[in-house]
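Asker: below are the sequence and a predicted model for it; my questions follow.
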Amino acid sequence: MDKLKAGIVGAAGYAGGELIRLLLHHPKVELDFVLSNSQNGMKVSKVHTDLLGETELTFSNCLKESAQVIFLAMPHGKSEKFLKQNKVADDVLIIDLSTDFRNETEGFVYGLSEVFQDKIKSSKRIANPGCFATAIQMALAPAIAKSWVQQSIHVSGITGSTGAGTIPSETTHFSRRNQNVSSYKLFEHQHLHEVKQTFTQLDSNFKEDILFVPYRGNFSRGILITAYFPFKGNLEEAKKKFIKYYKSSSFVHISDDLIDLKQVVNTNKCLLHLEVKSGQLIITSIIDNLLKGAAGQAVQNMNLHLGWEQALGLQLKATAY
């Protein structure tokens, strides 16, 4: 059987590199082209050096019409401009990893895999969620859907440096980030808009504040968030609801034990841990920001849309140590 031809636009960055790694080993996909204006003509393995011996692909600067699915892995604000400048046929599946279409404009649907499967299956235009947004929504979606949240939600989260992209800045370069932790964008992180958009779709009466404090971590990849809100039920009740909500998910699992980032780094998993203390339901959520928070979820959305097993090409090994 012929393999699906896929292309990646913006393939030189962290998320683009992860997409290359995943698609090279996807059993039903042939990586047809990798586009990068900055690396045009350069061998992929010269930029993503771990791929030496795995591919002879070179970066190009032109779109191939043969592609049946195109992943857009460009910086925020670039995808909309790219699609205006480059005509893509209506029957080509487009999955965008930027913020450009997450408000569901231009025919795009929001691609939170575990929540909006029906929309993902029926649309040729999918806007992949943000990394922090994914971790927060996985933690809280079952509670929002049950209308358990009647007061402000408190959320804190820490992310690895790869979440900021490949171009160094004052807050991302090694000397600043190493042996250091700092907060930023308190209560106004850009991902909160898409989180609230989802929550109002799950519960039309949801109007509560999400008081989110994000932190920059001194590690490369992974996100850990903790969310809590007043809860009148017990832990057993909460766990049952969460397990039922995610029963068809290939990647979301509820842990009875405390969780840590190395359990999910280099995988497409999201692990959740629940506790009830002092009248609060406390949920910890962990993901790999480059996989479940970006490239892995994009491939999962492709699998969903095409009617393939969600885990196809995503059976990855955790770092563990």
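Answerer: Sure, I can see it. Numbers count the residues shown, from 1 in each chain.
Asker: when you work out contacts or count neighbours from here on, use the C-alpha atoms and nothing else.
Answerer: Fine.
Asker: and the helices in the stretch 101-250 of the chain, which stretches?
Answerer: Counting by DSSP state H, counting those that start in this stretch, the stretch 101-250 of the chain has helices at residues 117-122, 131-145, 174-177, 192-202, 235-245.
Asker: what's the angle between the longest one and helix 235-245?
Answerer: Same thing as helix 131-145. Here helix 131-145 points in a direction 110 degrees away from that of helix 235-245 (axes from the mean of the first three to the mean of the last three C-alpha atoms, to 10 degrees).
Asker: and helix 131-145, what does it pack onto?
Answerer: On a contact count with 3 or more C-alpha pairs under 8 Å, 6 or more residues apart in numbering; DSSP states H and E, helix 131-145 meets strand 153-159, helix 192-202, strand 223-230, helix 235-245, strand 270-277, strand 280-287.
Asker: which residues are contacting the fourth one?
Answerer: Contact with helix 235-245 is made by 142-143, 253-254, 274-276, 281, as judged by C-alpha atoms under 8 Å, 6 or more residues apart in numbering.
Asker: most neighbours of all these, which one?
Answerer: Within the contacts of helix 235-245, residue 274 tops the neighbour count with 24 neighbours, counted by other C-alpha atoms under 10 Å.
Asker: contacting residues around that one?
Answerer: Counting by C-alpha under 8 Å, 6+ apart, residue 274 touches 235, 238-239, 254-256, 281-284.
Asker: what about stretch 9-16, how long is it end to end?
Answerer: 8 Å (C-alpha to C-alpha, to the nearest Å).
Asker: now list the buried members of the contacts of residue 274.
Answerer: Applying 16 or more other C-alpha atoms under 10 Å to the contacts of residue 274, the neighbour count classes 238-239, 254, 281-284 as buried.
Asker: below is an additional structure, to be compared with the one above:
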Amino acid sequence: MLVTSRSFSSGDLDLAGELEAAGCRIVTGPSTHELDVLRPLLADATAWIAGTGPVSAAHLDAAPGLHLVARYGVGVDAVDLEAAAARGVLVTNTPGANTGAVADHALALVLAALRDVAPGDRGVRAGRWAVQRTRELGTLTVGIVGLGRIGRAVAARLGGFGSTLLGFDPWVPPAELQRLGIEGVELDALAGRSDVISLHAPGEEVVVDEHLLGLVRPHLVLVNTARAALVDEPALAGALRAGRLRCYASDVLGSESGDHANPLLADDLLDRTLFTPHSAAQTVQAVDGMGRGAVDAVLAHLRGDQPPHLVPLPGGRR
């Protein structure tokens, strides 16, 4: 059993113990999935509880005995589903396990950015007690891009503050958005009307580009707890410097290896950016939920049962 999730079995549940009791031998590898490191581990793997790194055709070729990839989380964008289907490898995920954790984190970033929490802390520690007047969340219009589980959970939390909610999701009918208390609008309209935008879209397509940044309000707070690829980072860095928006608060970066060459980590943007280390899903409850889902899939497969939360593979194969 190959495990490449950083947080697997680190919550309240002894999930590693459950696997060992079922006869599994656990080996661990990096969540970034460097093939040279994983190759000798994949050679003997029957199942793989996979972290956030890529699961490519080359990875699967290195694992001739692999039957199951249990994604530790929701997204399967990094998994080559075509290659898995061609090799008869099942793929599962853990939908809903980290919804509450990520929604909470998005709201934390919104409030921290609006109320200048990090710059205020740095100022006090340096002996500066200057006050920056900020705005209350309940008076603002918040645009949510992507109304899946997490986007809806963010909307529910914002409803308690009394914010006006806008939403863009081409897959959700307007009547459904209305039922959720969200005004459905096109993306350009959302950009032009929002004081805060929170990104929860799936996929790797850029959403925040030069065009969209030209439409936003200069006091906009942009929050990203989804994917770094949703944002054109060089364009965003330029827009922040030009004062075209107030702050970017994100749990994801294009490079998460401490590479300070990322344009958003420039020193002159320190007071206009706020980052956390891809930690939105790192609560005890979410870690247990994701681990429980992955282990249940593995144990079901070992019993000869169909694992829960199978991801449809190309060609309708499962």
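Answerer: Yes, it's here. The structure presented is a predicted model; accordingly, all values stated were derived computationally and were not measured.
Asker: what value does the TM-score take for this pair?
Answerer: Remark: TM-score between the superposed chains equals 0.32 [TM-score structural alignment, normalised by the length of structure 2]; 135 aligned residues with a C-alpha RMSD of 4.7 Å.
Asker: quick check: the gap between the nearest residue to residue 157 of structure 1 once chain neighbours are set aside and residue 145 of structure 1.
Answerer: The shortest distance from residue 157 of structure 1 to any non-neighbouring residue, by C-alpha to C-alpha, 6 or more residues apart in numbering, is to residue 225 (3.9 Å). Distance of residue 225 of structure 1 to residue 145 of structure 1, computed by C-alpha to C-alpha: 19 Å.
Asker: who's more crowded, those two?
Answerer: Between residue 225 of structure 1 and residue 145, counted using other C-alpha under 10 Å, residue 225 has the larger neighbour count: 23 against 17.
Asker: can you tell me the SS state at the residue nearest to residue 24 of structure 1 when sequence neighbours are not counted?
Answerer: Distances taken as C-alpha to C-alpha, 6+ apart place residue 31 nearest to residue 24 of structure 1, at 6.3 Å, with adjacent residues excluded. Three-state call for residue 31 of structure 1 (DSSP: H, G, I helix; E, B strand; the rest coil): strand.
Asker: burial of residue 31 of structure 1, as a residue count?
Answerer: For residue 31 of structure 1, the neighbour count with other C-alpha under 10 Å is 22.
Asker: pretty sure it sits against residue 7.
Answerer: Yes. Counting by C-alpha atoms under 8 Å, residue 31 of structure 1 sits close enough to residue 7 to count as a contact (6.0 Å).
Asker: roughly how far apart are the residue lying closest to residue 287 of structure 1 once chain neighbours are set aside and residue 131 of structure 1?
Answerer: Ranked by C-alpha to C-alpha, 6+ apart and with sequence neighbours excluded, the top spatial neighbour of residue 287 of structure 1 is residue 270, at 4.9 Å. Distance of residue 270 of structure 1 to residue 131 of structure 1, given as C-alpha to C-alpha: 11 Å.
Asker: closest one of the buried ones among the contacts of residue 274 of structure 1 to residue 305 of structure 1?
Answerer: Nearest to residue 305 of structure 1, judged by C-alpha to C-alpha, of these is residue 254 at 25.5 Å.
Asker: contacts only, for the closest one.
Answerer: Contacts for residue 254 of structure 1 (C-alpha under 8 Å, 6+ apart) come out as 239, 242-243, 271-274.
Asker: just the buried subset of these, written out for PyMOL, thanks.
Answerer: Applying 16+ other C-alpha under 10 Å to these, the buried members can be selected in PyMOL as follows:
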select buried, resi 239+242+271+272+273+274
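Asker: quick one: which of the contacts of residue 254 of structure 1 is nearest to residue 71 of structure 1?
Answerer: Residue 71 of structure 1 lies nearest to residue 271 out of those, by C-alpha to C-alpha, at 25.9 Å.
Asker: about what we covered before: count of residues packed around the residue nearest to residue 287 of structure 1?
Answerer: Residues near residue 270 of structure 1, counting by other C-alpha under 10 Å, number 24.
Asker: so residue 150 of structure 2 sits against residue 105, correct?
Answerer: No. Contact criterion C-alpha under 8 Å: residue 150 of structure 2 and residue 105 do not qualify, at 10.6 Å.
Asker: if you count surrounding residues, which of the two has more?
Answerer: Per other C-alpha under 10 Å, whichever of residue 150 of structure 2 and residue 105 has more neighbours is residue 150, with 24 against 21.
Asker: packing partners for whatever helix or strand the more buried one lives in?
Answerer: Using DSSP states H and E, residue 150 of structure 2 falls within helix 149-159. Counting contacts by 3+ C-alpha pairs under 8 Å, 6+ apart, helix 149-159 of structure 2 packs against helix 99-114, strand 141-145.
Asker: just checking, what packs against the last one?
Answerer: If you count contacts as 3+ C-alpha pairs under 8 Å, 6+ apart, strand 141-145 of structure 2 packs onto helix 149-159, strand 164-168, helix 187-193, strand 196-199.
Asker: could you dump those to a markdown table with distance to residue 60 of structure 2?
Answerer: Below are those laid out as a markdown table (distance: least, C-alpha to C-alpha, whole Å):
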| stretch | distance to residue 60 of structure 2 |
| --- | --- |
| helix 149-159 | 30 |
| strand 164-168 | 36 |
| helix 187-193 | 38 |
| strand 196-199 | 32 |
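Asker: nearest to residue 125 of structure 2 among those would be which one?
Answerer: With C-alpha to C-alpha as the criterion, residue 125 of structure 2 lies closest to strand 196-199 of those, at 28.1 Å.
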